[in-house]
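Q: just to be clear, the model below is a prediction. Sequence and coordinates:
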Amino acid sequence: MGLGEDGPDGLPPASRQALAEAEIVMGAERHLSLLPDLAAETVVWPVPFANGIPVLLSHRGKRAVMLASGDPFWFGAGSVMARHMTRGEWRALPVPSTMALAAAALGWPLEQTYTTGLHAAPYARLKPHLFNGTRILATLRDGAAVAELADWLRAEGFGASTLHILEALGGQRERIRTTQAEAPQPDDIQHPVSIGIEVAGNGAVIPLASGRPDALFDNDGQITKRPVRALTLSALAPKPGEHLWDIGGGSGSIGIEWLWSHPTTQATAVEIDPDRAQRIRANAARLGVDRLTVVTGGAPEALEGLAPPDAVFIGGGISQEMLETVWTTLPQGARLVANAVTLEAEVLLANWHGDKGGDLMRIELAQSKPLGRKRGWKSAYPIVQWSVTK
């Protein structure tokens, strides 16, 4: 059940009735303190949050009420609890969400505002959304998190951003203050707190089109270069909810760009070199997609036990054994894209193309380079790309 900062006064009739009929009421100590004396047994939700789930589930068969802030299914606990119960076991009773209250307070249209929860997530989740003029609403862990977020924005080159600090929205303690990320932050910010960000600054941004600048990715030279990456992502054709295997992850650029395509996509990077595997993890965390899974090991052995893929990219170490293993594992309708640089790998892909079909493309690129006092074309190694749907 959703609860606002004004306690039971603003609750709809259905929520009041649920409290009146409850045998068990569980919630954070702050939530319980907002309620009047209840006939029901009250239980303080423990920290961390996960510890409270079995406690609530132990009361199956009783009339139990779980208290949450605002709308439990808008960056709240509702989706977590719904995974542990059948649809007929629970009913959600929301009140206005933190995001709705914040948008109303600031006059921001929610459909044009990026909303997210940072109360239990790294600030780097904002990285793909840092564009001048973007408006962001986010929940935060506590008052100290405002200064931490401001420091992060400043380090990313967006210290000129305007911050709207929103405390206890909808309650008697409601307070809204405006400051700059580059300025000192108040030290008396009270929980619960959310923040509105008007992004401004000269920091590096992540473009929206596939084939982002190579400089975004820390690498040791083992990286699918920008033009080829754009063609590769186009062939992989990510869709919401799909899972990618990026075999021979290198810098992680393919898997990271796959994850940028939609918030529900998943990816697993397989990299045999431990240093590169750690670099992939660092790139993913810094660029806002810490959900990238990194497996240190060689293919095909390291593929055993992974969740089935919807698409597979092979960017290095192509062999007959690897292709056979991947093809056997690949579900019907899944996509495979492989890039080859060596003549031996080209022959291998040509043979598989002849047997399995799909598209075989030769990519030849050249860049302008100084040639004496003039300029000339310097060609990169040609790449052969095979793409196929099983």
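A: The structure has been received and is ready for your questions. For clarity, every value in this text was computed on a predicted model and none was experimentally measured.
Q: please count neighbours and contacts with C-alpha atoms only from this point.
A: OK.
Q: contacts for the helix or strand encompassing residue 283?
A: Assigned by DSSP states H and E, residue 283 belongs to helix 274-286. The contact list for helix 274-286 (Cα atoms under 8 Å, 6 or more residues apart in numbering) reads 124, 127, 217-219, 249-252, 256, 270-271, 290-292, 294-296.
Q: which ones among the residues you listed lie within strands?
A: If you go by DSSP state E, these have 270-271, 294-296 in strands.
Q: one step back: what comes up buried for the helix holding residue 283?
A: By neighbour count with 16 or more other Cα atoms under 10 Å, helix 274-286 contains the buried residues 276-286.
Q: now the strands for the stretch 151-300 of the chain?
A: Along the stretch 151-300 of the chain, counting by DSSP state E, counting those that start in this stretch, strands occupy 162-167, 175-180, 193-198, 243-247, 266-271, 293-296.
Q: check which helices and strands the first one is in contact with.
A: Think strand 162-167. The contact analysis (3 or more Cα pairs under 8 Å, 6 or more residues apart in numbering; DSSP states H and E) places strand 162-167 against strand 175-180, strand 193-198.
Q: do I have it right that residue 194 meets residue 166?
A: Yes - with contacts counted by Cα atoms under 8 Å, residue 194 reaches residue 166, the gap being 5.2 Å.
Q: what touches both of these two?
A: residue 102.
Q: quick one, strands of the stretch 1-150 of the chain?
A: Going by DSSP E, counting those that start in this stretch, the stretch 1-150 of the chain shows strands at 2-3, 24-27, 41-44, 64-66, 68-69, 114-117, 135-139.
Q: residue 92 is nearest to which of the ones you listed?
A: strand 2-3 (7.8 Å; Cα to Cα).
Q: in three-state terms, label residue 376 for me.
A: Here residue 376 is recorded as strand under DSSP: H, G, I helix; E, B strand; the rest coil.
Q: another structure for you, compare them:
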Amino acid sequence: MTPARQGPPSVVTVVGIGADGWRGLAEPSRAELCRAEVLIGGPRQLDLLPAECVGERVAWPSPLRPAVPRLLAAHAGRRIAVLASGDPMFYGIGRALAEEADAVRVLPHPSSVSHAAARLGWPLEDVEVVTLVGRPTARLAAALHDGRRLLVLSADASTPGEVAALLSDRGFGPSRMRVLEQLGGDRERTTAETTADDWARTQHPCDPLNIVAVECRRAPDTLRLGAVPGLPDAAYEHDGQLTKRHVRAATLGALAPAPGELLWDIGGGSGSIAIEWMRTHPSCRAVTVERDRVRAERILRNAERLGVPGLRVVTGAAPAALSELPAPDAVFVGGGLTAPGLLDACWAALPRGGRLVANTVTLESEALLADAHRRHGGELVRLAVAHAVPVGGFTGWRQAMPVTQWAVQKIDNPSPGADR
């Protein structure tokens, strides 16, 4: 049993600091740094402090996040001040400290995003912020929409070039780019506006402390990708195993993704359901289970292409491959319904309030869904889509195979005759 903590909780003060260093700090921030017995921060940030900050200076090790609890424990009982770039609670160290420390007091500074919006004259409420600090550049692709303004938080001096290359590759080469460096400091600089295509073709030296401003412009021949589920089928690389656009939109509607939720996508095929689940919100997560290794690799390529490189792909057969997965908020079964025990395993894994959606086009699997509907309730529907096609010199309808869909939410109060 862990002994109870004695005395009042220790408070960690987090001080935001900008490129202007000590002279840009407000008096309360200066006072806290002067009183601190321990000063923790990056080497660049610690070098900004004057001699009157007499506390022991401790540089963050790499990787940083695992070191947070260890450093706090090593200096327990001492007055600790942590330096952070700009606003510590905006993609900063403040979050990790709030999770680990007894108590946190935050003294923020204007973030680089606030400085950039002020320099550019961009209202912040109309700007999307994407961080590439410790994250793959491919995640930027999910934010690309014609006419949108983006502020991209850079990892280092190479980020602007990587952003330009991605924009060009995804058909947004005409987008306007500027790089803002050392915002708020004596060496502040903003590059001349250019297109992503031009930037990608030319070597542009950049300061490591930078933010990239992008005004998105889609090339005329680039496939348009909307912000809601139901992307064009042509957006995916596939071998025919693809939940088609209209059925996909209906399926995501039934799954009802919400921020922060985790989806199991079983029988991933081309990964379209999991990918569009994750595109609904940056915090949505998904695991795709696909037994075919070639298809699993294809899912990864589709995920990177469409801006959700964090999609986890498990190569294996369900239900065996489900045993080590984290508990889902929702489950989609798009293949393998006839595998013994699959539906029961998915149902057992769902928490209260979780959703399960299963699609099929075969009579054998349809019988399984009818039985599951009888036992658990929910909604059983048939989705039919027809496309207009040439018929001689005229136009007629070509019917796609109808899809039977079972959608259910797990609740605690079953109705008579249904185990919900």
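A: Thanks, I have it. Keep in mind the model is a prediction, meaning the values are calculated, not measured.
Q: before we move on, the earlier item: okay, the helices and strands packed on strand 162-167 of structure 1, which one's buried deepest?
A: strand 193-198 (a mean of 24; mean count of other Cα atoms under 10 Å).
Q: which bit of structure 2 covers that one?
A: Alignment of strand 193-198 of structure 1 against structure 2: residues 210-215, by TM-score structural alignment.
Q: just stretch 153-172 of structure 1 next, same as before
A: Against structure 2, stretch 153-172 of structure 1 falls on residues 167-186 (TM-score structural alignment).
Q: what does that stretch contact?
A: Stretch 167-186 of structure 2 has contacts (Cα under 8 Å, 6+ apart) with 18-21, 112, 115-116, 141, 144, 160, 164, 187-197, 200, 206-219, 221-222, 305.
Q: can you check stretch 33-46 of structure 2 too?
A: 15, 17, 21, 52-60, 75, 78-85.
Q: 6 Å instead?
A: 53, 55-60, 79-83 (Cα atoms under 6 Å, 6 or more residues apart in numbering).
Q: and of those, the nearest to residue 134 of structure 2?
A: residue 60 (15.4 Å).
Q: ok, that closest one - contacts?
A: By Cα under 6 Å, 6+ apart, the neighbours of residue 60 of structure 2 are 41-42.
Q: residue in structure 1 paired with it?
A: By TM-score structural alignment, residue 60 of structure 2 lines up with residue 45.
Q: how close does the spatially most central residue of structure 2 get to residue 235 of structure 2?
A: Central residue of structure 2 (Cα atoms, centre = their mean): residue 282, 3.4 Å from the mean position. Residue 282 of structure 2 is 19 Å from residue 235 of structure 2, where distance means Cα to Cα, to the nearest Å.
Q: repeat for residue 223 of structure 2
A: Distance from residue 223 of structure 2 to residue 235 of structure 2, by Cα to Cα: 7 Å.
Q: again with residue 253 of structure 2
A: Distance from residue 253 of structure 2 to residue 235 of structure 2, by Cα to Cα: 19 Å.
Q: and for residue 93 of structure 2?
A: For residue 93 of structure 2 relative to residue 235 of structure 2 (Cα to Cα), the value is 37 Å.
Q: more neighbours: these two, which one.
A: residue 93 (21 against 14; other Cα atoms under 10 Å).
Q: apart from its neighbours in sequence, what residue is nearest the more buried one?
A: Leaving aside its sequence neighbours, residue 93 of structure 2 sits nearest to residue 84 (Cα to Cα, 6 or more residues apart in numbering; 6.5 Å).
Q: which position in structure 1 aligns with the one you found?
A: Residue 84 of structure 2 maps onto residue 68 in structure 1, by TM-score structural alignment.
Q: residues near that match, how many?
A: Based on other Cα under 10 Å, the number of other residues close to residue 68 of structure 1 is 22.
Q: same check, this time on residue 395 of structure 2
A: The number of residues near residue 395 of structure 2, taken as other Cα under 10 Å, comes to 11.
Q: with residue 81 of structure 2 instead?
A: When neighbours are counted by other Cα under 10 Å, residue 81 of structure 2 comes out with 27.
Q: contact partners for it?
A: 12-14, 36, 39.
Q: and residue 375 of structure 1, by the same measure?
A: Residue 375 of structure 1 touches residue 369, counting by Cα under 6 Å, 6+ apart.
Q: gap between it and residue 381 of structure 1?
A: From residue 375 of structure 1 over to residue 381 of structure 1 (counting by Cα to Cα), the distance is 19 Å.
Q: got it, and residue 262 of structure 1?
A: From residue 262 of structure 1 to residue 381 of structure 1 the distance is 32 Å (Cα to Cα).
Q: cool, and residue 342 of structure 1?
A: Distance of residue 342 of structure 1 to residue 381 of structure 1, computed by Cα to Cα: 9 Å.
Q: same question, residue 10 of structure 1
A: Taking Cα to Cα, one finds residue 10 of structure 1 at 67 Å from residue 381 of structure 1.
Q: so for the two, which residue has more residues nearby?
A: Neighbour tally, residue 10 of structure 1 and residue 381, criterion other Cα under 10 Å: the higher count belongs to residue 10, 16 against 12.
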